[in-house]
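> what would the 3D arrangement of this be:
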Amino acid sequence: MKAKNTAYWSRIIGIALPIVINNLISQLQMLIDKIFLGRLTLECMSAVGNASGPIWTTMSTIFSMTLGGTILISQAIGANDQKRARDIMASVFKYNNILSLFWFVFWILGARSVFRMMGVDDSVIDMSVNYARFLAPIFFITGINASVSSMLQVSEKTKILAIYGIVRSGANIVLDYLLIFGKFGLPRMEVSGAALATTLADYIGGVVILIYIVCAKNLIVKPKLFEIIKAKGSNYIGAVKVGIPAALEEFAWNFGNLFLIVMLNRVSAVAAGIYAIIFSVELLPVVIFNGLGQATLTLSGQEDGRGNRKDVRKLVSISFIWSIMIAALILICFIAFPSTIMNMFTTDQSVITASTIYLIIVGIDLFPKSANIIIGSGIRGFGDTMWMLKTQIFGTFFVITASAIMVVVLHMGMLEIFWLVVVDETLRSLLNLWKLRKETKASQCSEKLQLNES
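Predicted coordinates for the structure are as follows:
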């Protein structure tokens, strides 16, 4: 038992650490990207903001479908059904690329119509359209990258993702500087340059991944080219059925978050601005928790495939211990260095002073938030993405209703809204914990019954 727990510890870290490094580097690259764009006009920032949101939302559909595939592949590996795992992987490769082609055509031909429907101002819509068209070719590599990431994750060979992140983000920063500002004789492309830099950097990173995949001999679910070409749509439909609730879950969370911003704008523009800054600070630990969550999902799926659900609770507990330690460390940093942290995002001293209490509240919120990410990953490992959608719909309804009453009826302010977020995360974490305990307990009872019958 002790040896198994030790193995879980090492396997979780082995999968999660490279993913975390890759994601942290990506966050740093996006921060530098914002700094470069911030040196242009406000109209340029507005154009990118209007374009990037809907583009990344459509891109997330590819990752949601891939999540469904990852769960099913993990379960097949756990059941020692390598052929089924490889068949599903092949279908993910094939149909992710078809979906990517659809989104490429959509944004090349329909960008202006989308931005018109969004009400983007005429003064920036041309820049938004150019940004979308220069970024659209990224979809060709996105389907491949998402599929490869899934293959590496279920094969527990994620170290290359850290190298990929360093190469891609490094290339993006250099290309941003060259193309946005027109350095070394290159044309000054501004907003279009930012999009082109991101696209080229993804292709450069993709070459690194491709070389690794071609040379690697120990990827247990690597499909051959003819297997990808002949892959059946039925396998991808299975992934879609599991992936769609995950996509809707993310949409529901984003909708609730958007409504909170609307309510905070009713309080004051400063309140909405502080929320945006605090949200940016919170992204760092959330990236770490997501890495642990991806490892938990992969290993939970394998245990579920083996018919060994009782050990999923052990996996979740180990990942949650890691997340609690990280959350505690970050909360201590928030309490000890609030001004230093806020100075990274704003120079307005009044905002920095006012934000201290909210930074601490967000630090407290990291505990139930990490619980939702880790426990939710364990539940998704069962293939039950619908449960996570249901709890998120509950949370979104709760946040919308409560925040509307608090701000519109009771005329409460920003402090109460921040505590509302903590309450929402806590309620959902308790619901998810109940679900996990119920599923693993039912598995234990079933095993005991089978043992008694034998």
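> all contacts plus neighbour counts: C-alpha atoms, from now on.
OK.
> just the element for the closest residue to residue 293 other than its chain neighbours, please.
In space, and not counting its chain neighbours, residue 293 is closest to residue 374: 4.9 Å by Cα to Cα, 6 or more residues apart in numbering. Using DSSP states H and E, residue 374 sits within helix 349-381.
> hmm, the residue nearest to residue 293 is touching residue 319, no?
Yes: under the criterion of Cα atoms under 8 Å, residue 374 makes contact with residue 319 at 6.7 Å.
> overlap in contacts of those two?
292-293, 296 (Cα atoms under 8 Å, 6 or more residues apart in numbering).
> let me have those in TSV, adding distance to residue 154 and secondary structure as columns.
As requested, the shared contacts of residue 374 and residue 319 are exported to TSV (distance: Cα to Cα, whole Å; DSSP: H, G, I helix; E, B strand; the rest coil):
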residue	distance to residue 154	secondary structure
292	14	helix
293	13	helix
296	11	helix
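> and which of those is nearest to residue 342?
Each of the shared contacts of residue 374 and residue 319 was checked against residue 342 using Cα to Cα; the closest is residue 292, at 26.3 Å.
> residue contacts, the residue lying closest to that closest one once chain neighbours are set aside?
What sits nearest to residue 292 in space, not counting adjacent residues and going by Cα to Cα, 6+ apart, is residue 16, at 5.1 Å. Residues near residue 16 by Cα under 8 Å, 6+ apart: 158, 291-295.
> if we go to 7 Å?
Residue 16 is in contact with 291-292, 294-295, counting by Cα atoms under 7 Å, 6 or more residues apart in numbering.
> also residue 182?
Contacts of residue 182 by Cα under 7 Å, 6+ apart are 188-189.
> how close does it sit to residue 2?
59 Å (Cα to Cα, to the nearest Å).
> next, the residue nearest to residue 292: secondary structure please.
Here residue 16 is recorded as helix under DSSP: H, G, I helix; E, B strand; the rest coil.
> now show me the structure for the sequence below, then we'll compare the two:
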Amino acid sequence: MMNKDFKRQLKEIALPVTIQCLMQSSLSLIDQIMIGSLGSESIAGIGLAGKFTSLYSVTLAAVVTVAGILIAQYRGAKDDKGVSDSFFFPFYFALILTAFFSVLSLCAPESIMGIYSNDASTIEKAAVYLKWRSAEYLPSAVTLFVSTMLRNMNRAKLPAAAGVAAIISNTVLNWLLIFGIGIFPRMEAAGAALATSLSRCLEMAIVLVLFIKEKKAQDVYLKPALHFSKEFIKKAVEILVPILIGEFLWSLGENMYAVIYGHLGTEPCAAMTLMYPIQGIAIGALCGISSAAGIITGNSLGANDEEKAWSQALDFVRLTVISGIAIGVIVCALSPFYVKLFNVAPETRVVTVKILIAFALVFTAKVFNMVVGGGVLQSGGQTKFMTAVNIIGTWGFGVPLGFISAYVFRLPIWWVYFILSLEEYVRLVISVWLLHSRKWMRNVTVKEQEE
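I've put the predicted structure just below:
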């Protein structure tokens, strides 16, 4: 049974983060519903462009995860300088990452989208969408870092409030810019991308204002630094490099999946794209638990309380499995009604329902890997092992199985998706073994001092 302190922490951290994640996922759903009236090519184009932007988002999230791991442990150790350095060192790296992806998206969108599809019309729509979406890269980076800091300050509700404002503005701007209402030009897919980018800018502004006020209220030490101790750099890099490589390769694998879907045809690709918002919302419903897992167990490890961290880890396992099964059942039940929201061919709707059922069957494994693998196990800095797990799952199983099922056996897209997604169960088995071994329990702040 979960104790009262654990439930309180879970409520304070997980609930607001979940709301924020759901809000962010809803931005994609709103785009899809409104773009859905423009036809399958527009839907497929947005889906493929979204896969490339996700390569940036996932890589950025990996850097933010490292910041969260370090901040949580240094706060547990009550080391203010360590907390400040844990914020700025990864943030500087994120700025370099942002500049790199911005240049690619602005200068070579057609070439990038040509990798994902051989349909000229789909490529054109995807390239336009990608170019406009690149404007959200920087505000997204700032928002994620500041939100991570606020969660560690026990103010997770504040980023959630900013997320509510973002989804409202995105909905209104989508309507105005996609369809050209009033004085606004009809921009279609480009309008959806611009609306999302402007909403991210608004979200960043709100989060920054709230953070500045909270920083003063709590008298938090957070000072930009250009020089870091060798010990800190060594520790940060030791955690950052494995998780960065692992998450980048995992996301690259997801993009390879998109390449497979994109070359199966516009309609199958459109069906997969219709699945993505539901996937985002379903995963978003548990992303708060993943964030809480890293912070709560990280605090316990930073305070040298391994037994408490172990008890918390088991609570997260139980919560994740029960929630994963429940959400999977809900997705299956609602999928026939969801597909009716889009102006697509009846065949595309049928295929989308089958893909959603396949998604529901692997969903519990997906969120287990997110919460336990990405939250609990990495709270002790166990990033090298998790990098190996992600690489083995995605590139050792997922990508090969995807190509074989699509191009050797020529299976329908829902079977292709289900078979390549079985790699989630490979990662789950390995993660369970590591969890049970307790080798993930490590206080990185103590280890640094000993070195």
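> any idea what the TM-score is?
Between these two chains, after superposing, the TM-score reads 0.81 (TM-score structural alignment, normalised by the length of structure 2); 439 aligned residues with a Cα RMSD of 3.8 Å.
> who's more crowded, residue 374 and residue 319 of structure 1?
Set side by side, residue 374 of structure 1 and residue 319 show more neighbours around residue 374, with 31 against 26, by other Cα atoms under 10 Å.
> and for the nearest residue to residue 435 of structure 2 once chain neighbours are set aside, the neighbour number?
In space, and not counting its chain neighbours, residue 435 of structure 2 is closest to residue 377: 6.8 Å by Cα to Cα, 6+ apart. Neighbourhood size, residue 377 of structure 2 [other Cα under 10 Å]: 29.
> structure 1: which residue goes with residue 377 of structure 2?
Aligned counterpart of residue 377 of structure 2 in structure 1: residue 379 (TM-score structural alignment).
> wait, doesn't residue 83 of structure 2 sit right on residue 73?
No: between residue 83 of structure 2 and residue 73 there is no contact under Cα atoms under 7 Å: 8.5 Å.
> more neighbours, the two?
Of the pair residue 83 of structure 2 and residue 73, residue 73 is the one with more neighbours under other Cα under 10 Å, namely 33 against 26.
> what lines up with the more buried one in structure 1?
Match for residue 73 of structure 2 (TM-score structural alignment): residue 75.
> so which helix or strand takes in that match?
helix 42-78.
> and the next helix or strand past that helix?
Using DSSP H and E, the helix or strand that directly follows helix 42-78 of structure 1 along the chain is helix 82-118.
> the helix or strand following that next one vs structure 2, average distance?
Note on helix 82-118 of structure 1: by DSSP H and E, the next helix or strand toward the C-terminus is helix 122-135. Here the mean offset of helix 122-135 of structure 1 against structure 2 after fitting is 5.3 Å, by mean Cα distance after the TM-score superposition for structure 1.
> which stretch of structure 2 lines up against the very next helix or strand once past helix 122-135 of structure 1?
Remark: after helix 122-135 of structure 1, the chain's next helix or strand is helix 138-154, criterion DSSP H and E. Using TM-score structural alignment, helix 138-154 of structure 1 lines up with residues 136-152 of structure 2.
> my guess is residue 19 of structure 2 contacts residue 160. True?
Yes: the pair residue 19 of structure 2 / residue 160 is scored as a contact, 5.9 Å apart, by Cα under 7 Å.
> thinking again about what came up before, out of the shared contacts of residue 374 and residue 319 of structure 1, which comes closest to residue 267 of structure 1?
Using Cα to Cα, these come closest to residue 267 of structure 1 at residue 293, 34.8 Å.
> how many residues are close by residue 81 of structure 1?
14.
> repeat that for residue 337 of structure 2.
So residue 337 of structure 2, with other Cα under 10 Å, has 10 neighbours.
> what lines up with it in structure 1?
In structure 1, residue 337 of structure 2 lands on residue 340 (TM-score structural alignment).
> what strand or helix carries that match?
helix 338-343.
> which secondary structure elements does that helix sit against?
helix 349-381 (3 or more Cα pairs under 7 Å, 6 or more residues apart in numbering; DSSP states H and E).
> circling back to that earlier point, of the shared contacts of residue 374 and residue 319 of structure 1, which is the most crowded?
residue 296 (34 neighbours).
> map that one onto structure 2.
In structure 2, the residue matched to residue 296 of structure 1 (TM-score structural alignment) is residue 293.
> can you pull up the most central residue in structure 2?
residue 58 (5.6 Å; Cα atoms, centre = their mean).
> I'd like to know how far that residue sits from residue 51 of structure 2.
For residue 58 of structure 2, the distance to residue 51 of structure 2 - Cα to Cα - is 10 Å.
> how about residue 45 of structure 2?
The gap separating residue 45 of structure 2 from residue 51 of structure 2 is 10 Å, by Cα to Cα.
> more neighbours, those two?
Shown here are residue 45 of structure 2 and residue 51; by other Cα under 10 Å, residue 45 has more neighbours (30 against 24).
> contacts only, for the residue lying closest to that one once chain neighbours are set aside.
Spatial nearest neighbour of residue 45 of structure 2, excluding adjacent residues (Cα to Cα, 6+ apart): residue 126 at 4.1 Å. Neighbouring residues of residue 126 of structure 2 by Cα under 7 Å, 6+ apart: 45-46, 48-49, 113.
> can you pull the buried residues of stretch 416-431 of structure 1?
417-418, 420-429 (16 or more other Cα atoms under 10 Å).
> whoops, I mixed them up, stretch 127-143 of structure 2
For stretch 127-143 of structure 2, by 16+ other Cα under 10 Å, it's 127-143.
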